[in-house]
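Participant: This is a predicted model, with the sequence first.
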Amino acid sequence: MKNLNYTSEPDFFILMGLTDSREIQRVLALLFLLIYLVTVLGNAGMMLIICLDTQLHTPMYFFLTHLSFLDLSYSTVITPKTLENLLTSTKIISCTGCFTQMYIFVLLAAAECFLLASMAYDRYVAICNPLHYPVVMSTRLCSVLITGCYMIGTMDSTVNMLCMSTLHFCRPKVIHHFFCDTTPILALSCNDKRNIEIIMFIFADSTLMVSLTTISVSYVSILSTILKINSTSGKHKAFSTCASHLLGVTVFYGALIFTYLRPSKSYSLGKDQVASVFYTIVIPMLNPLIYSLRNKEVKNAVGRVIKKRDSSR
């Protein structure tokens, strides 16, 4: 490492990963592989069921299809390279590969934040204004909301990449993380990063705060409406329609806020990596389980698809 010319721009980075122990690396590789297989099967299966069953062609499941797509996509951006690094002694990732991974990840993560906000608004309309739900949540509005999610994600990711492209690296090209995230890459730069960090923090903070505020306002209104329902069964039915989404939001935003919005003095590489594993690898596996195991409509749809397949033989 001492012979490396740190003043030159790197053509590769070294991902240090989660641990130096070969035994632990093998255990993590097996665990992450199993999680990734469940993630692929769960999210791909969710998209397939929603596509095949016409009774699920509603706004809520339209958004859920895109949620499964986003989870599957950004898990695929992170997990295969992580598995490669765990199973081989080569920890190198090209500069192009590193920044591509970061660009796609930021795009998908930002898009998911606003997708979850769109899903919260959908639940708000369904519970607080049910008579006008088919009119308000029209196909056109759903398409606009989805397009907006991807456009905002692309904008955030592009700004992030433009900021990162101005960095100059004069330190060892070692990233103390298991994937190319913005914080560990910024730590390698030797030029003044204050303005870049401010711009990136504003965009990241705005993404989290705007989407989280939308979700919070929606659920305050939903809770207020549910409390006004007289019957216990009515309250339970109303709450069950948004329980899965609320659980998914809590898990996703909890990990993001812990990683990106806590005070810098409390930063810990180990805690940061654990949180990153959770929202990049584990949560994409949990979402299809949360939305299927707690949802009778999805379970019934699976049964209808299986019966239809059997009857067609």
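Facilitator: Thanks, I have it. Residues are numbered from 1 along each chain as shown.

Participant: Please make it C-alpha for all contacts and neighbour counts, starting now.
Facilitator: OK.

Participant: Now do the contacts for the residue nearest to the spatial centre of the chain.
Facilitator: Nearest to the mean C-alpha position of the chain, counting by CA atoms, centre = their mean, stands Ala109 at 4.5 Å. Ala109 sits next to 70, 74, 153 when contact means CA atoms under 8 Å, 6 or more residues apart in numbering.

Participant: for comparison:
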Amino acid sequence: MANGSAVTEFILAGLTDQPQLQLPFFFLFLLNYLVTAVGNFSLINLIGLNPHLHTPMYFFIFNLSFIDLCHSLIITPKMLMSFVAKNIISFAGCMAQLFFFCFFVHTECYVLTAMAYDRYMAICRPLTYTTTMSPQVCSLLMLGSYMLGFAGAMVHTGGMLRLSFCDLNVINHYMCDIFPLLQLSCSSTHVNELVDSVLVSTVVIVSSVIIFISYALILSNILHMSSSQGLSKAFSTCGSHIATVALFYGSGMFTHLKTSSNGSMSQGRFFSVFYTNVVPMLNPLIYSLRNKDVKLALKKTLAKIAS
């Protein structure tokens, strides 16, 4: 390999090494994969095919579903394979999975932040919302999210490529994640651990602060609302986003804390299931089951298909 590594392939240990759990887990996560793919693909198509959903909020939901769909596509197939056979991945394939995993996780952080700003403008600045959140502004916010996600993924992957992997090649995980790979390196990983921790902490803190400030201002505005209809609309538009943020950031931060602490890699592997498998499955359900516009679009689409 270009980095002088003696290891040309890795073996993914999978989620569990207990034989009696392999087959039940295979069908469980296969069902999860199908629901995730169908749910996100359907939401993408609904938003794309229905003009009344071509608004800033649904533009961000469209991209969120696209990210979740791609996230699932790069993680779950290899995870399913580990339940039924010896799961071997090449060095290049492992680095590619690491890159795209980091890319989509970082990008989702920025998209959720942009969605919080969108909700702030819609509730607190309704008179200037249309001009402020113009298609050009929304496109720039999304472009910035993808570019920052790309930059973060390049830092993580570039740092991993500078390391050497000599003898150990069994990754104690179901995917090529940062900390399980660092455990296998025969090089000094101090710089990598420092850079990765600083980068992740910066992204999480900055995006969390922006989301918190946005919702603090929204809450202040809601408390001054006199119309019950306005209150109901504000809570309905913000509730789904708050649920998504809580699930994504909560599971991600807890997993990061577990995997970065000594002796907790196995625990972190189980907790990571929430933001790699559960969150991408729940997001389309969260944004569709309690959303009247999506339900209306679904009825119209089904009616067109039936006719």
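Facilitator: That came through fine. What you see is a predicted model; the values in this text were computed from it and never measured.

Participant: related to what we said a few turns ago, may I ask which of the contacts of Ala109 of the first structure has the most neighbours?
Facilitator: Gly153 (24 neighbours; other CA atoms under 10 Å).

Participant: just checking, what residue in the second structure corresponds to that one?
Facilitator: Using TM-score structural alignment, the partner of Gly153 of the first structure in the second structure is Gly149.

Participant: Doesn't that match belong to a helix?
Facilitator: Yes - counting by DSSP: H, G, I helix; E, B strand; the rest coil, Gly149 of the second structure is located in a helix.

Participant: the helices in the stretch 1-150 of the second structure, which residues?
Facilitator: Along the stretch 1-150 of the second structure, counting by DSSP state H, counting those that start in this stretch, helices occupy 19-49, 56-84, 91-124, 129-132, 135-161.

Participant: Just name the most buried of the ones you listed.
Facilitator: helix 91-124 (a mean of 22; mean count of other CA atoms under 10 Å).

Participant: equivalent range in the first structure for that one?
Facilitator: Using TM-score structural alignment, helix 91-124 of the second structure pairs with 95-128 in the first structure.

Participant: where does the aligned residue in the second structure for Val77 of the first structure sit relative to Thr276 of the second structure, distance-wise?
Facilitator: Aligned counterpart of Val77 of the first structure in the second structure: Ile74 (TM-score structural alignment). For Ile74 of the second structure, the distance to Thr276 of the second structure equals 10 Å [CA to CA, to the nearest Å].

Participant: Please give the element, helix or strand, for Arg171 of the first structure.
Facilitator: According to DSSP states H and E, Arg171 of the first structure maps onto no helix or strand at all.

Participant: can I assume it is in contact with Asn191?
Facilitator: No - assessed by CA atoms under 8 Å, Arg171 of the first structure is found out of contact with Asn191, at 10.6 Å.

Participant: who's more crowded, the two?
Facilitator: Arg171 (16 against 12).

Participant: quick one: contacts for that one?
Facilitator: Arg171 of the first structure touches 6-7, 188-190, counting by CA under 8 Å, 6+ apart.

Participant: how many neighbours does Ser264 of the first structure have?
Facilitator: 8.

Participant: I'd like the distance between the residue mapped onto Val302 of the first structure from the second structure and Ser42 of the second structure.
Facilitator: Using TM-score structural alignment, the partner of Val302 of the first structure in the second structure is Leu298. Leu298 of the second structure sits 9 Å away from Ser42 of the second structure, going by CA to CA.

Participant: before we move on, the earlier item: check contacts around the residue lying closest to the match of Val77 of the first structure once chain neighbours are set aside.
Facilitator: Computed as CA to CA, 6 or more residues apart in numbering, the closest residue to Ile74 of the second structure that is not its neighbour in sequence is Gln97, at 6.5 Å. With contact taken as CA under 8 Å, 6+ apart, Gln97 of the second structure is in contact with 74-75, 175-176.
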